[in-house]
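Engineer: Sequence and computational prediction follow.
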Amino acid sequence: MQLQNLTAISPIDGRYRNQLASIDDASNAPKLDHYFSEFALIRYRVWVEIEYLVLLSEEGFLALSAEQIAALRKIYAGFDVSDAEQVKNHEKVTNHDVKAVEYFIKDKMDAMGLGDQREWVHFGLTSQDVNNTAVPLSWKHALERELYPRLDELIEKLRRLAMEWEPVSMLARTHGQPASPTRLGKEVMVFVERLEHQLRLLQQIPCSAKFGGATGNFNAHHVAYPSTDWIAFGNKFVEERLELRRQQFTTQIEHYDDLAAQMDGIKRIGTILIDLCRDIWTYVSMDYFKQKIKAGEVGSSAMPHKVNPIDFENAEGNLGIANAIWEHLASKLPISRLQRDLTDSTVLRNIGVPFAHFTLSLRSIDRGLGKLVLNEEKIRADLDANWIVIAEAIQTILRREKIANPYEALKALTRGAARVNQDTFSQYIDSLEVSEEVKQELRAVTPFGYTGVHPPMAR
């Protein structure tokens, strides 16, 4: 069958493609095919090869005019599918993907009247000088243009909800049991703080690249031009032109340590988001949240009443897949036999897969949050049904007043009791041998107001 959304093996390129690919430039959908497709990999390789050629010219190895440099840069700036197909046609002959890119650029140079300069393309390089700069560059762009902004948007949305729900007192549950009340907004801020911290840690990890010849020592460059400082040239190319961090001592390939650290960082964020999804799912199951209904949608094929929290379930599922792949990539990529083996090549082609599943989860969480409708009546009813949780407050005040064994007294009063309500505590407080002032203080404690303090939530 011809490849299309319905015949794709992976749901990333099938069911979910419209949520992940560049349908049109005006769409707010992620454009992951710009960074992780075969087309994207070829384009970024062309980008690296041409910028390398330009720097060689600027350093005096060949002479290109400003007009010629501008024309060369248009090759990758205007790179389209037909160009990629030309590269693939070369690959059918060469059976080598990077060599095919070299021949494609040489064809373009011949057409531009630069045939006498064509052997400067890929001068002194090995394939990994191109791959280990092209992939980090596309990865960096994907992080900066897709992942970081969308995480920032999610964090900001959660912050707004936290501030909106800050006044809402809510029964907490530790070990699944009723516990000291909290505020709904503060519980959302827990995730804001966690996500924000992990995102900032992730952003501190550099996007690293390898550029140094067949075994990392500029052997071919040095033998051809022994008086040139190729280390300075490589640093300038990678760090100034591509805005990546150049690794100084390498084998034929990059270390992948920073890339692995980034993947571990994204995995931690994914784990936090799974925690968020499960908490909100549970609040929905407790009826603390209703969900907005969309006309025509079906919650169950059998039960007409159902409105399922499917966005959070889908997000959790996609995060699980993403985390499993991130974990494999992060543990596999930094390992290579001696100066190189090829196991990184096929693995590296899959970095867009967990990125896509992670991106899908962000979109699902965003949709799910937008459907939530706070059910304060149910939240207050749960508090009213659990006066038992103020036992902690009562015994703590009594400790302050130096009353003997208040914890044990409250334990006897509340633990295992068939029913504990406001009257239970009123009668107990009346029986205490403390001042009337302290009794008034104790009577003022309710599940609705016993929520402690937390820092301000303003930005």
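Structural biologist: Received the coordinates, thanks.
Engineer: From here on, just use CA atoms for contacts and neighbour counts.
Structural biologist: Will do.
Engineer: Give me the secondary structure label for residue 71.
Structural biologist: For residue 71, the assignment made with DSSP: H, G, I helix; E, B strand; the rest coil gives helix.
Engineer: how much space between it and residue 98?
Structural biologist: Distance of residue 71 to residue 98, given as Cα to Cα, to the nearest Å: 21 Å.
Engineer: Among those two, which residue is more densely surrounded?
Structural biologist: residue 98 (23 against 15; other Cα atoms under 10 Å).
Engineer: Check it against this one:
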Amino acid sequence: MGKAGTVQIGRTHGQHALPITVGFWLATILSRLLYNTKKMDELAAALVGKISGAVGAYNAQAGLGILQKCGQTPFEERVLIKVGLKPAPISTQILPPESLAYYLFSCTMQSAVIAQLGRDCRHLMRTEIAEIGEPFEEGQVGSSTMAHKRNPINFENLEGMFIRTKNEFGKVLDTLVSEHQRDLVASSVYRDFPIIVVNLVQQLSTLLRKNDKGATFLSRLSVDEANLRRNFKMSANVILAEPLYIALQMAGYKGDAHKLINEKAVSLAKNANLKLIDAVKHLADNDADLWEAVRNIPEEVITLMREPENYIGLAKEKAMEVASSAGSYLSHRE
């Protein structure tokens, strides 16, 4: 994963939070894709069928001697094996809904993860952020009227397809109850179930669509490292507020370290263009208890407080770990 260590500002509630990496952000999505892929594989293998008659009791097969003629391999099994299904343990005129419902739910969940990628990329393409770029081909229209724009239509469509899919899944839930051994309430509704899979395939097709040179849409996404650095720098002086107040507590500060950072140090750092640790040191000039706590913070921690770009925890390692897991699973799956 080439961007595993490329530093990016993390965002929560739309605000700058703590440093992560581009690879870590993408790995959070990849991990979910991998989880749902495994679930889809597992649940697809668990799909069942039935050739058990009008109420599910094998009345004709048992009463007319068909079971006896088929010997060790029942008629139902002989038919279903041709379409790759196993017989349900028991059924009525219709199958128990669970196996198909769970499979379609896994498809819906996968659709949601692709929508997550779409939403993230759409916001990261905002003019004022511009960390991600969507490839535009010659002749493509960015806006129907404002020719200077490059609207993230593909990413918007990824999220829009999920909205359609989740509403389709509501129909699946509506068919979980049947009257006795069957009624026709759900008959027409069943016909819409494939839409869930079709929508998911359309999302995947968007990501994997190739241009004239054979490069997929996903592979052509661009990461603007200059804008990553610019955006990171906007909050670089203050984004280590969390580790700093914890470090003060660990160093024995008896006051309310969070309140100190929140109400005094952050504003001082912003107004005086100081690193947060230097703002705290400035405040410590008039606070003996604070000064003693600052002195007790290990030097390597003080150094880290001045290098927010290095405060990425295990972001790079986790990104590589997830990428490796995905690669391993997919290679065995093939």
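Structural biologist: That came through fine. Remember, it's a predicted structure, so these values are computed and weren't measured experimentally.
Engineer: Now do the helices in the stretch 151-300 of the second structure.
Structural biologist: Residue ranges of the helices in the stretch 151-300 of the second structure, as given by DSSP state H, counting those that start in this stretch, are 153-174, 187-190, 194-208, 225-235, 241-250, 257-260, 266-272, 276-284, 288-296, 299-305.
Engineer: Most tightly packed of these?
Structural biologist: Of all those, helix 276-284 carries the top mean neighbour count, a mean of 20, counting by mean count of other Cα atoms under 10 Å.
Engineer: Show me what that helix is in contact with.
Structural biologist: With contact meaning Cα atoms under 8 Å, 6 or more residues apart in numbering, helix 276-284 of the second structure is reached by 237-238, 240-241, 244, 261, 265-266, 268-269, 290-291, 294, 302, 305-306.
Engineer: between these, which is nearest residue 26 of the second structure?
Structural biologist: Taking Cα to Cα as the measure, residue 26 of the second structure lies nearest residue 240 of the contacts of helix 276-284 of the second structure, at 22.7 Å.
Engineer: The closest one matches what in the first structure?
Structural biologist: Superposed on the first structure with TM-score structural alignment, residue 240 of the second structure falls opposite residue 390.
Engineer: surely that match meets residue 178?
Structural biologist: No: under the criterion of Cα atoms under 8 Å, residue 390 of the first structure makes no contact with residue 178, lying 10.5 Å away.
Engineer: With neighbour numbers in mind, choose between those two.
Structural biologist: residue 390 (23 against 16).
Engineer: Can you tell me the SS state at the nearest residue to that one once chain neighbours are set aside?
Structural biologist: Spatially, and ignoring its direct neighbours in sequence, residue 390 of the first structure is nearest to residue 447 (6.2 Å; Cα to Cα, 6 or more residues apart in numbering). Of the three states, residue 447 of the first structure takes coil under three-state DSSP.
Engineer: could you check the angle helix 153-174 makes with the helix ranked longest in the second structure?
Structural biologist: Counting by DSSP state H, the longest helix found in the second structure is helix 98-124. Orientation note: helix 98-124 of the second structure sits at an angle of 150 degrees relative to helix 153-174 (axes from the mean of the first three to the mean of the last three Cα atoms, to 10 degrees).
Engineer: How far does helix 98-124 of the second structure sit from its chain's centre?
Structural biologist: Mean C-alpha position of helix 98-124 of the second structure versus that of the full chain (Cα atoms, centre = their mean, to the nearest Å) differs by 8 Å.
Engineer: so where in the first structure does it end up aligned?
Structural biologist: Counting by TM-score structural alignment, helix 98-124 of the second structure corresponds to 257-283 in the first structure.
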